[in-house]
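Q: 3D model of this:
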Amino acid sequence: MTRPGPEVRAVIDLATAHFPPLGTEMTDIGEVRAFFAARPRAAEPPLAVAHVSDEDADGVPVRVYHGGSHEGAPVVLFCHGGGFVLCDLDSHDGFCRALADATGAVVVSVDYRRAPEHPFPAAPEDAYTALRWAATRYPGRRIAVAGDSAGANLATVLTLLSRDRGGPPIAFQALYYPMLDPARSRPSHRENGQGYFLTSDHLRWYWEAYLPEPAYRADPRAAPLACADLSGLPPAYVVTAGLDPLRDEGLAYAEALTAAGVPVEARHYAGMFHGFLSMAGALPEAAAARESAFAALRRALGAG
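A: Modelled structure (predicted):
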C-alpha cells in the first residue's frame, strides 16, 4: 500500500488542521462554513489574467476569466468541488486564474446552489443553465467542462445532460479526482478513509446533505457511475490519486468511459491525495500534474 513521503505527509497534515471535522465534532452547516471561511489564506497576490468579471448566467452567478485577449478563444465551464456543500467562487479563484492563464481560454466558474439548503438536483441544473448561457454568450466556440471532486461529478453530469437534451455541444471533459458514487463501497474508501485529508466521514456527510432522498442515489445525474449508457460522450481526461478515498470510483469511471468507446486519458498519481492539484505551490509533483492537466485541455480545445 502506498504511503505518503515526508513532504506530502506535511502538506496533508497542514490541510487537515485547517479543515472542519465534518460528520464528527462539527455538523451544523453554518458552523462548518464559518470554520472553512476563517482558514488561513495564501499571502501572495492573485495571478493576473487579461480580465475577470462577476456575471449573471440567467440567474446563476458565475465568474468569468479571460486568459488571453484573442477573439474566439474557447471556453472552459468550471465547477468547483467541496462535496456539493462547501467552497465557492473565491475558494477556487486561484485555480481558475491558473487554468485561464495556462490555456488562454475563457474560464466560466459556476457558483451553483449548495446543499443542504439546496439538495440535488439544484447543482446540476444550475450548472446546465450556466452551460447554456456560456454557449449563447460565446457562440461558435469550443466548450469544455472541468471540475474537481464534486465539481467533477457536475462536469461529467453536464456531458450526459448535453447529450440527452440536445446540447449545447461539449468538446472535452476534464475530471479531477471525481466524486461519483454515493454508495462509497469501493476498496479505496476503506484503505484511504482516514488520515489523508478527505475522510470517509466527510464523504458520508456530503452525500447525505446532497441526496437526502434515497431514491436519487441511483440517478445518473447524481451518480454517473450508475449510468447504463456512456456512449457518445466527449473525450475525457481523468486524474486520480492513490491516497484518495475516491481513487477507485475515478478509475472505474475512466474504465467505463473507455468501454463505451469514449477516448480517455487517465493519469494516476500513486503518492498523491485528494485535492493535490490545488497544492501546486507546495508540491513539485502537484505542480507538474497540474501543468499536464491544463496542457491536455489546451490541446483538446486548440487554445492558446
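Q: C-alpha from now on. contacts and neighbour counts both.
A: Fine.
Q: List the buried residues of the strand or helix carrying D13.
A: For D13, the host element (DSSP states H and E) is helix 6-17. Using 16 or more other C-alpha atoms under 10 Å as the test for burial, helix 6-17 gives 8-9, 11-12, 15-16.
Q: Likewise for stretch 22-31?
A: 22-23, 29.
Q: Make CSV from those and add secondary structure and distance to Y177 to it.
A: Output for the buried residues of stretch 22-31, formatted as CSV (DSSP: H, G, I helix; E, B strand; the rest coil; distance: C-alpha to C-alpha, whole Å):
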residue, secondary structure, distance to Y177
L22, strand, 20
G23, coil, 21
I29, helix, 24
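Q: Let's compare: structure for the following, please.
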Amino acid sequence: MLKAKKESNYTKGIVPVLITIFLLITGYALYKPLPEGFTISKWDRAVMHVVEPALRVAYYYPSRMFTKPSNMVQWTRGALNTLSKTLGLLVNTHGQVDIKWHKWNETPVKVYRPTNNKTSTDGAVLFIHGGGFALGNVDMYDSLVKRMAYEMKTLFISIEYRLSPETVFPGGILDCEAAIDHFFDFGAVQFGVNTSKVVIMGDSAGGNLATVIAQRRAARNSFPKLAGQVLIYPLLQMADMQTVSYRYFHSRLRGYALVDPESVAYYYMFYAGIDMDEKAYLVPSVISNGHVANHLQSEASEIMSYKSVIEMKHNYKNHSITERWEVSQSYEAQDLMEPFLTNPDFSPLMRKDLSNLPPTMVITCEFDILRDEGLIYGERLKVSGVPTTTIHYENGFHAMLNFHSELDEASKSVDDIEQWTLNAINNA
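A: A predicted model of the protein is given here:
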C-alpha cells in the first residue's frame, strides 16, 4: 500500500514537470525574434511574441499542409473566425450602442446605432472589412466597429459582402454598392442622418473595395458625394509584387504569420475568378511579376512612378533590401490576368484621374507588404489636389487594428482614425 502511494505521488509530481518541459520546448521551437522596430512598447512586443507564434500554429502552418488552395482558404477562414472571438473582449459600450442586422438590397449589414439615437454627429460611417476578398466577416470586426461607434457616438454600417472564391470580381463591389445605395435612399428617413455626411472606411481588401466605390461614385458624379474615405493599409494593385515592401518581406519576414506575397497572389487570383486549385503552379511566376504582359508594363510603371520617392524615405531601420530578382515570365498568367491588372475596379491604384475624390485618410504600416502601394496612392492623391492625410506607423504591421484592444500602437491608430473621421463628417 505504501509503495503504491509513493508511486501515485511520484506520478502526480512528474506530470507538471513533463508539461512544463513540453511547453518550454514548444516555446523554444516556435520562438522567432521580432524585427527591430516591430511594435515599439515593451508591452506590445511581449504581446506579439505570444500572438504571432499562436497565429502560426493556428492557421499559418496548417494552411500550408493542404494541397488545394481552396482548402487552405477554408481552414484559414475557420481558424481566424475562431481566434477573432478572443480579441476585443475589453470593449465595453455600457449599453450605449444598439446593434441590429438588416438586409439591404439582398446584402446583409450590421448597424451600430448610439442608443436612443444620441449621436454626436448627423453623419455615418460605412465600414467594409478586410480579408483578401476571401476571408473575414462582419463579426470578426465587431469589437473594432463597436468601439468606434461608441467612442465617436456615430452611426456605423458594417457590410457583409460575399467572398471569393465562391463569389468573384466584381461581386463584392456590387454587394457593397447595393447596400450603400439603399442607405443613401432611405438613411435620412430611417436613421435621421444627413447623407452628405457619410464617410466610407475599409482595411486591406476592404480598403480596396472602399477605394473602388469612392472612385466609381466620383466617375459617375454620384450624389450625395462622400464626405471622406479612410483607407487602412489598403490592397490597391497587383502589377508590381517586387516593391521594396514586398522585397523586405522576402528578406526578413518570411515565415512569420503576416500577410505574405504568396497569399496575396492566391487571394487576388481567386478574386479574379481563376481556379487556383488548378493554377497554383502560376504563383511563383506571379510573385516575380511574370504575370505582367509587356504591353502593360509601361502603363503600370507610370502609375508606380512614385516608388523611387518611397524607397528613399522608408528603409526599415537601414536593413538591407534585396535587389529586384529576375522575372519568371508566364504567358498563361499574363493572359489570365490581363483583364484585371490595369482595371481600376480591380486594382484601384491604376485609375489615372483621381481629381474628383473626397477628402482621404490613408493609413500605412512599415511591416506590411502593402506599405508602398498605400504610400504611393497617398502621394498621387495629394498631387491630384485631393485633401489627403497620410499617417505612416513606423512600428505598425498589417491587420494590427484587429488587435486594437491588445496593442498600444493599434489603439493609437484607432484614435487617429476616429478624430479624422469626425472632422470629415463635421466639415462636410
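Q: related to what we said a few turns ago, quick one: the helix holding D13 of structure 1 to chain centroid distance?
A: Taking the mean of its C-alpha atoms, helix 6-17 of structure 1 sits 21 Å from the chain's own mean (C-alpha atoms, centre = their mean, to the nearest Å).
Q: right, and the helix or strand after that helix?
A: helix 29-37.
Q: Who are the packing partners of that next one?
A: Here helix 29-37 of structure 1 touches no other helix or strand, going by 3 or more C-alpha pairs under 8 Å, 6 or more residues apart in numbering; DSSP states H and E.
Q: ok, residues contacting it?
A: Residues from elsewhere that reach helix 29-37 of structure 1 (C-alpha atoms under 8 Å, 6 or more residues apart in numbering): 18-20, 22, 26, 86, 116.
Q: Mind doing that once more with 7 Å?
A: By C-alpha atoms under 7 Å, 6 or more residues apart in numbering, the residues outside helix 29-37 of structure 1 that reach it are 19-20, 26, 86.
Q: Provide the aligned range in structure 1 for stretch 152-164 of structure 2.
A: With TM-score structural alignment applied, stretch 152-164 of structure 2 matches the range 103-115 in structure 1.
Q: So which elements touch the lengthiest helix in structure 1?
A: Longest helix in structure 1 by number of residues (criterion: DSSP state H): helix 284-301. The helices and strands touching helix 284-301 of structure 1, judged by 3 or more C-alpha pairs under 7 Å, 6 or more residues apart in numbering; DSSP states H and E, are helix 93-103.
Q: quick one: whatever helix or strand comes next after the helix it packs on to helix 93-103, angle?
A: Counting by DSSP H and E, the element after helix 93-103 of structure 1 in chain order, helix or strand, is strand 106-110. Interaxial angle of strand 106-110 of structure 1 relative to helix 93-103 (axes from the mean of the first three to the mean of the last three C-alpha atoms, to 10 degrees): 160 degrees.
Q: how big's the offset between strand 106-110 of structure 1 and structure 2?
A: Its aligned residues in structure 2 lie a mean 0.7 Å from strand 106-110 of structure 1 after superposition (mean C-alpha distance after the TM-score superposition for structure 1).
Q: Packing partners of that strand?
A: With contacts taken as 3+ C-alpha pairs under 7 Å, 6+ apart, strand 106-110 of structure 1 sits against strand 60-66, strand 75-79, helix 93-103.
Q: residue in structure 2 matching R217 of structure 1?
A: In structure 2, R217 of structure 1 lands on L341 (TM-score structural alignment).
Q: show me what contacts that match?
A: 238-239, 347.
Q: out of these, which are buried?
A: Buried among those (16+ other C-alpha under 10 Å): 238-239, 347.
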